[in-house]
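Visitor: The following comprises the amino acid sequence and a computationally predicted model.
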Amino acid sequence: MSEIEIRPFVAADLDDVFSVILPIQREEFGIAITADDQPDLAVISDFYQSGKGQFWVAVRNGQVVGTLGLKDIGNNQTALRKMFVAADVRGREHNVAARLLAELVGHAENQGIKEIFLGTTDKFLAAHRFYEKNGFTEVPKGDLPRSFPLMAVDTKFYRRRIGTAES
């Protein structure tokens, strides 16, 4: 089994990021979406890697196999976005999603971030279980901060508190 490295995104990763995300969105979940529909991905360094935000990639054999973005939305709050893991490295054997999330949570703690919010769709049932197992609790849309970047496809929302007794 080849080793998977988790590291911050660099500009040279851009094509690989699209090659992981687009097939999952289109083929697995049947979402008719293009690269142009996701302008945040064209400017990852500006959109995610600013303020207290960051964007990570999971890399195996020089290929990006996973992505995870953290968008600074102000007030020590952030939005988790673009968590995607290629089908061939999903599951406990590789632990890519858990390792990406651990990197994000460690970063959040170091940056003094208090809350991480995320939006997802009703279709992503495995994602719901993953987030719930990892300390996220569902919140009504009305409880999201005004600065939360709402996506039209999102119908289910979660929050995880950082650095408090309540997780």
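Guide: Right, received. Where do you want to start? Numbers count the residues shown, from 1 in each chain.
Visitor: all contacts plus neighbour counts: C-alpha atoms, from now on.
Guide: Will do.
Visitor: Can you give me the distance of residue 88 to residue 41?
Guide: 23 Å (C-alpha to C-alpha, to the nearest Å).
Visitor: which residues of this protein fall in helices?
Guide: 14-23, 39-42, 44-47, 96-111, 125-133 (DSSP state H).
Visitor: re the thing from before, residue 88 and residue 41: which is more packed in?
Guide: residue 41 (18 against 8; other C-alpha atoms under 10 Å).
Visitor: Can you name the residues that contact that one?
Guide: 14, 35 (C-alpha atoms under 8 Å, 6 or more residues apart in numbering).
Visitor: Burial check on residue 113, number of neighbours?
Guide: Neighbour tally, residue 113, other C-alpha under 10 Å: 21.
Visitor: Included below, for side-by-side comparison, is a second structure:
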Amino acid sequence: MNVDEPPDLERFAVDIVPFEPQHAGGFAALVVDTLREFGFEPDPVLDQDLDDPVAAYAALWIAIAGGEVAGSVALRDLGGDVYQLKRMYLRSALRSRGVGKRLLATALDWARTNDARAVTLDTAERMVAARRLYESAGFVQVPGGGPPRQGQERLLYELRL
């Protein structure tokens, strides 16, 4: 599946499930397709987590629609009861339908259950809709940011739990 996914993807119910090895190919395709949709190219250093997602993340969930990987969200353990939200991606046909909120809530519920004191994330300046979603969940922009990705500044956000 690529960014030109069939428009009928939106007619399917969406289930959010923990990542399983059989999701690896669909997860990698989702990440690459979404990066390209927003004008980024995969980077062998920044995207090495795709080689072994289970090792890269404390927790990873997949949104399944019509039997296909249609979304994802992950948490990386930064130590000190702080997690970093990663790989929050969703196929365009499912955006603005509450699926992103469900993915985010799944990750934040897990963080709270696991006694996290904060969740951080970084996102590109151009990701306006994603930034609105994070802010609506209580994330606030803080000084700093991740490494620029192909010239695009990264903004750092934090949510105290």
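Guide: Received the coordinates, thanks. Since we're looking at a predicted model, the values are computed, not measured.
Visitor: TM-score for this pair?
Guide: Aligned and superposed, the two chains score 0.86 in TM-score terms (TM-score structural alignment, normalised by the length of structure 2); 148 aligned residues with a C-alpha RMSD of 1.6 Å.
Visitor: any chance of the helices of structure 1 in CSV, with distance to residue 150 of structure 1 too?
Guide: Below are the helices of structure 1 laid out as CSV (distance: least, C-alpha to C-alpha, whole Å):
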stretch, distance to residue 150 of structure 1
helix 14-23, 19
helix 39-42, 13
helix 44-47, 15
helix 96-111, 20
helix 125-133, 18
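Visitor: Run the chain-centre distance for stretch 29-39 of structure 1.
Guide: Put simply, stretch 29-39 of structure 1 sits 16 Å off its chain's centre (C-alpha atoms, centre = their mean, to the nearest Å).
Visitor: Residues contacting it, please?
Guide: Contact partners of stretch 29-39 of structure 1, identified using C-alpha under 8 Å, 6+ apart, comprise 18, 22, 25-26, 41, 123.
Visitor: can you tell me which of the helices of structure 1 comes nearest to residue 157 of structure 1?
Guide: helix 125-133 (9.6 Å; C-alpha to C-alpha).
Visitor: Structure 2: matching residues for that closest one?
Guide: Under TM-score structural alignment, helix 125-133 of structure 1 corresponds to residues 128-136 of structure 2.
Visitor: got a list of what residue 124 of structure 1 touches?
Guide: Counting by C-alpha under 8 Å, 6+ apart, residue 124 of structure 1 has no contacts.
Visitor: ok so, going back, nearest to residue 6 of structure 1, out of the helices of structure 1?
Guide: Closest among these, once you apply C-alpha to C-alpha, is helix 96-111, at 6.6 Å.
Visitor: Pull out the buried residues from that closest one.
Guide: By neighbour count on 16 or more other C-alpha atoms under 10 Å, the buried set for helix 96-111 of structure 1 is 96-98, 100-101, 103-105, 107-108.
Visitor: need the contact list for residue 51 of structure 2.
Guide: Counted by C-alpha under 8 Å, 6+ apart, residue 51 of structure 2 has zero contacts.
Visitor: Matching it against structure 1, which residue comes up?
Guide: Counting by TM-score structural alignment, the partner of residue 51 of structure 2 is residue 42.
Visitor: From residue 95 of structure 1, how far off is its match?
Guide: Taken as C-alpha to C-alpha, the span from residue 42 of structure 1 to residue 95 of structure 1 is 27 Å.
Visitor: Likewise for residue 128 of structure 1?
Guide: 16 Å.
Visitor: tally of neighbours for residue 144 of structure 1?
Guide: 17.
Visitor: how many neighbours does the residue nearest to it when sequence neighbours are not counted have?
Guide: Spatial nearest neighbour of residue 144 of structure 1, excluding adjacent residues (C-alpha to C-alpha, 6 or more residues apart in numbering): residue 117 at 7.5 Å. Burial measure for residue 117 of structure 1: 25 neighbouring residues, criterion other C-alpha under 10 Å.
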